[in-house]
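Asker: fold the following.
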Amino acid sequence: MQHIPRPEVTGFYDRRTGSIQYVVADPETRDCVIIDPVLDYDEKAGRTWTENADRILGYISEMGYRVQWILDTHPHADHFSAAPYLKERTEAPMATGSYVTRVQKLWAGIYNWPDFPQDGRQWDHLFQDGEEFMLGSIPARVMHSPGHTLASITFVIGDAAFIHDTIFQPDTGTARADFPGGSSEALWHSIQGIMALPDDTRLFTGHDYEQGGRPARWESTVAEQRQTNTHLSVYKTMAEFTAARDRRDATLPMPRLILSALQVNINGGRLPEPEANGTRYLKIPLNALGGVPADEI
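Answerer: Okay, the predicted model is just below:
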């Protein structure tokens, strides 16, 4: 039986957004990557800060790791990426999937930004579907996993796969597919690709919402998901899955930060440039998205 290297995986949970950020390391070489880091943002006060990113940096320093990459699985709709901040402090390159250019084109239209660069130049590297790289001595590869977004990718690093929002914990199900560019059919095919990994592959999801009041979780396996996921264990065909997914999505409001976050994240996590008075401003297009009204006060 072929030995598959086992990276050290440490998750950092952000309760404000339900996001999990990862430091993935080769225990032998001490090289690591950071996946999906969060820049803290209070939308009510319009305030940003770096508590999450600084916690990650402190852990990396404590462990004596060297950062090889700062990775985002896709342009997130519910938090700002902290990749530029971490690049500034570690000098590690930023990367995401090459299909981010499709998301840039889509959202540049929504924001009415005809001059916005839509070629992915905001990142140091764009990974192609199937591209391979090394984390220290551990082989890694990239899988294009669209459906939740056009650009979503999965990072397979040794025996671990970072599956972003494609599949949640087994008691929660799967990702919504109703964002601009989303597709429940594409999501089904992406899930099949992940389920084709070896049964004992560790799966690390991008969010957890503490289902039923339980503590946050973010690790499972392919076998566990196949057998007990509340969607995958019930909806066995694409037709059944897409019908159920589309019904569920039709009842959901848009994430509260989607219009704020996408304009930052399609720009590689960079905040808008300061205007003449030194203040940065977000642009919110009115009536641009569907979804049911949110019930938050």
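Asker: every contact and neighbour count from this point should use C-alpha atoms.
Answerer: Will do.
Asker: OK, contacts around the nearest residue to H231 once chain neighbours are set aside?
Answerer: Counting by CA to CA, 6 or more residues apart in numbering, G173 is the residue found nearest to H231 once chain neighbours are left out, at 5.1 Å. Contact analysis of G173 by CA atoms under 8 Å, 6 or more residues apart in numbering lists 167, 229-232.
Asker: ok, the residues you listed vs L262, which is closest?
Answerer: Proximity of the contacts of G173 to L262 was ranked by CA to CA; the top entry is I167 with 21.0 Å.
Asker: neighbours around the nearest residue to that closest one once chain neighbours are set aside, how many?
Answerer: Excluding its sequence neighbours, the residue lying closest to I167 (CA to CA, 6+ apart) is T174, at 4.3 Å. Residues lying near T174 (other CA atoms under 10 Å) number 21.
Asker: list the contacts of T174.
Answerer: Per CA under 8 Å, 6+ apart, neighbours of T174: 165-168, 231.
Asker: and if we set it to 10 Å?
Answerer: Residues near T174 by CA atoms under 10 Å, 6 or more residues apart in numbering: 148, 165-168, 187-188, 191, 229-232, 245.
Asker: again, but for P93
Answerer: 67-71, 83-84, 86-87, 123-125.
Asker: out of those residues, which one sits closest to A160?
Answerer: So of the contacts of P93, ranked by how close each gets to A160 (CA to CA), first place is L71, at 15.0 Å.
Asker: quick one: the helices in the protein, in order.
Answerer: 51-63, 83-90, 100-110, 184-195, 222-228, 238-249, 258-265 (DSSP state H).
Asker: please enumerate the strands of the stretch 51-200 of the chain.
Answerer: 66-71, 80-81, 94-97, 125-127, 132-135, 138-144, 153-157, 160-164 (DSSP state E, counting those that start in this stretch).
Asker: ranking those by burial, who's on top?
Answerer: strand 80-81 (a mean of 29; mean count of other CA atoms under 10 Å).
Asker: same for that strand, what does it pack against?
Answerer: Counting by 3 or more CA pairs under 10 Å, 6 or more residues apart in numbering; DSSP states H and E, the packing neighbours recorded for strand 80-81 are strand 38-42, helix 258-265.
Asker: how about the first one: buried residues?
Answerer: Put plainly, it is strand 38-42. 38-41 (16 or more other CA atoms under 10 Å).
Asker: also this sequence, please, to line up against the first:
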Amino acid sequence: MTPQIQAFFDAATSTVTYVVYDADGGDCAVIDSVLDYDPKSGRTSTRSADLVVDFVRAHGLRTAWLLETHAHADHLSGASYLQQELGGPIAIGAEIRTVQNAFSHVYNCKDGHNLDGSRFDHLFAADEEFRIGALQARALHVPGHTPADIAYQVGDAVFVGDTMFMPDVGTARCDFPGGSASTLYKSVQRLLALPPETRLFMCHDYPPAQREARWEVTVAEQRAANIHIRDGVGEREFVDMRTARDATLQMPVLILPAIQVNISAGHLPEPEDNGVRYLKIPLNAI
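Answerer: Here you go, the predicted model:
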């Protein structure tokens, strides 16, 4: 069965959220949702997530899953808010525990829930199969960007997270804790071994000035034209390129608030005795 797919592009973070569903009135999964956050004022809003809520309700969909491809460093997850509005379990790859532990010293985590994955409702084992209503799906473990990255294969579509970007943008950085350019190369090769007509859906697009944002491409197009990892690019060449490039990149603007929230399944810190929630911004820790 061919999945129905609706994309929502958040220009502020260049993130694409997807609603994947079997049919109107059926079941859906929401992949990589966004909670709007203004780092200057510290204000959050649910504008982006409410677009998803409105779509799900307008099409009479039941929310079977709220899926995260990994713990994002560039936006805050809207999964907790969507769960309040739409229901459905929040799920991520089981290696999120590795990421939680890697960042535990950064945030001085003392809450065991932020170390054992239990803030998430389900942790996918590598290549675990699951269903979205009538749709058969599989959680492909594709580490490299982080140890926990998952690509979700649903019919002829694969939601690749941050393994790859559009062909003229290339691939994701590998210099976060637990990242590995060599591992990413192997993960991408696994995706590029899928049938040429397989549709790949990006989590982000950072388009060159001459084009608008896009997020769908085929395996064949990636193999022919990806500037970092097209056919003919070997592992050593890729690792050397990725390592040199990563050394020039600045930290993402939202990494400190984003990782803090996203390793907690999108749950914001509890309010303190004055009714205000506080995020930690560690100094000189990364």
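Asker: may I have the TM-score of the superposed chains?
Answerer: Comparing the two superposed chains by TM-score structural alignment, normalised by the length of structure 2, the resulting TM-score equals 0.97, with 285 aligned residues with a CA RMSD of 1.3 Å.
Asker: need the winner for burial among the helices of structure 1.
Answerer: helix 258-265 (a mean of 22).
Asker: orientation of that one relative to strand 38-42 in degrees?
Answerer: 140 degrees (axes from the mean of the first three to the mean of the last three CA atoms, to 10 degrees).
Asker: give the aligned range of helix 258-265 of structure 1 in structure 2.
Answerer: Across structure 2, the stretch matching helix 258-265 of structure 1 (TM-score structural alignment) is residues 255-262.
Asker: which among the contacts of P93 of structure 1 gets closest to R217 of structure 1?
Answerer: L71 (21.0 Å).
Asker: mind checking what the closest one lines up with in structure 2?
Answerer: In structure 2, L71 of structure 1 lands on L67 (TM-score structural alignment).
Asker: could you report the distance from its match to A181 of structure 2?
Answerer: 24 Å (CA to CA, to the nearest Å).
Asker: and if you look at D111 of structure 2?
Answerer: 31 Å.
Asker: and for L35 of structure 2?
Answerer: L35 of structure 2 is 29 Å from A181 of structure 2, by CA to CA.
Asker: same check, this time on G275 of structure 2
Answerer: 43 Å.
Asker: tell me the counterpart of R211 of structure 2 in structure 1.
Answerer: Per TM-score structural alignment, R211 of structure 2 is aligned with R214.
Asker: give me the number of residues near its match?
Answerer: 8.
Asker: do you know how far it is from D208 of structure 1?
Answerer: From R214 of structure 1 to D208 of structure 1 the distance is 10 Å (CA to CA).
Asker: now swap in E273 of structure 1 and tell me
Answerer: 32 Å.
Asker: so which of these two has more stuff around it?
Answerer: D208 (21 against 11).
Asker: what sits against the spatially closest residue to the more buried one that is not a sequence neighbour?
Answerer: Of all residues not flanking D208 of structure 1 in the chain, G18 sits nearest, at 5.4 Å (CA to CA, 6+ apart). Applying CA under 10 Å, 6+ apart, one finds that G18 of structure 1 lies in contact with 78-79, 206-210, 216.
Asker: circling back: take the strands of the stretch 51-200 of structure 1 and write them to a markdown table, including distance to G58 of structure 1.
Answerer: Shown next, in a markdown table, are those (distance: least, CA to CA, whole Å):
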| stretch | distance to G58 of structure 1 |
| --- | --- |
| strand 66-71 | 12 |
| strand 80-81 | 18 |
| strand 94-97 | 19 |
| strand 125-127 | 25 |
| strand 132-135 | 20 |
| strand 138-144 | 24 |
| strand 153-157 | 23 |
| strand 160-164 | 22 |
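Asker: which residue in structure 2 aligns with A288 of structure 1?
Answerer: That one, A288 of structure 1, aligns with A285 by TM-score structural alignment.
Asker: with D165 of structure 1 instead?
Answerer: Match for D165 of structure 1 (TM-score structural alignment): D162.
Asker: burial count for its match?
Answerer: Using other CA under 10 Å as the criterion, the residues surrounding D162 of structure 2 number 24.
Asker: how about the contacts made by it?
Answerer: Counted by CA under 10 Å, 6+ apart, D162 of structure 2 has contacts 69-70, 72, 142-146, 149-151, 171-173, 184, 202-204.
Asker: burial check on the aligned residue in structure 2 for Q122 of structure 1, number of neighbours?
Answerer: By TM-score structural alignment, Q122 of structure 1 lines up with R119 in structure 2. By other CA under 10 Å, the residues close to R119 of structure 2 number 18.
Asker: R119 of structure 2 and H267 touch, don't they?
Answerer: Yes: under the criterion of CA atoms under 10 Å, R119 of structure 2 makes contact with H267 at 8.1 Å.
Asker: you'd agree A49 of structure 2 is up against L76?
Answerer: No: A49 of structure 2 is not in contact with L76 according to CA under 10 Å; the separation is 11.1 Å.
Asker: intersection of neighbour lists for those two?
Answerer: Shared contacts of A49 of structure 2 and L76, counting by CA under 10 Å, 6+ apart, come down to 33-36.
Asker: got a markdown table for these, with distance to V20 of structure 2 too?
Answerer: A markdown table is the format used below for these (distance: CA to CA, whole Å):
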| residue | distance to V20 of structure 2 |
| --- | --- |
| S33 | 12 |
| V34 | 16 |
| L35 | 19 |
| D36 | 21 |
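Asker: quick one: which of the residues you listed is nearest F55 of structure 2?
Answerer: Of the shared contacts of A49 and L76 of structure 2, the one sitting nearest to F55 of structure 2 (CA to CA) turns out to be S33, at 13.2 Å.
Asker: R226 of structure 1 matches what in structure 2?
Answerer: By TM-score structural alignment, R226 of structure 1 lines up with R223.
Asker: and for that match, nearest residue in space, chain neighbours not counted?
Answerer: R230 (4.5 Å).
Asker: dump the residue contacts of the one you found.
Answerer: 167, 170, 189, 192, 220-224, 238.
Asker: what do you get for W123 of structure 1?
Answerer: Contacts of W123 of structure 1 by CA under 10 Å, 6+ apart are 70-71, 83-84, 93-98, 266-269.
Asker: give me the neighbour count for V217 of structure 2.
Answerer: Other residues near V217 of structure 2 come to 17 when the count uses other CA under 10 Å.
Asker: how about H141 of structure 2, what does it touch?
Answerer: 69, 93-95, 124-128, 147-152, 187, 190.
Asker: sorry, back to before: just send the contacts of W123 of structure 1 back as JSON lines, with distance to E62 of structure 1 too.
Answerer: Below are these laid out as JSON lines (distance: CA to CA, whole Å):
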{"residue": "I70", "distance to E62 of structure 1": "18"}
{"residue": "L71", "distance to E62 of structure 1": "21"}
{"residue": "A83", "distance to E62 of structure 1": "20"}
{"residue": "P84", "distance to E62 of structure 1": "21"}
{"residue": "P93", "distance to E62 of structure 1": "21"}
{"residue": "M94", "distance to E62 of structure 1": "22"}
{"residue": "A95", "distance to E62 of structure 1": "24"}
{"residue": "T96", "distance to E62 of structure 1": "26"}
{"residue": "G97", "distance to E62 of structure 1": "30"}
{"residue": "S98", "distance to E62 of structure 1": "33"}
{"residue": "I266", "distance to E62 of structure 1": "32"}
{"residue": "N267", "distance to E62 of structure 1": "31"}
{"residue": "G268", "distance to E62 of structure 1": "27"}
{"residue": "G269", "distance to E62 of structure 1": "26"}
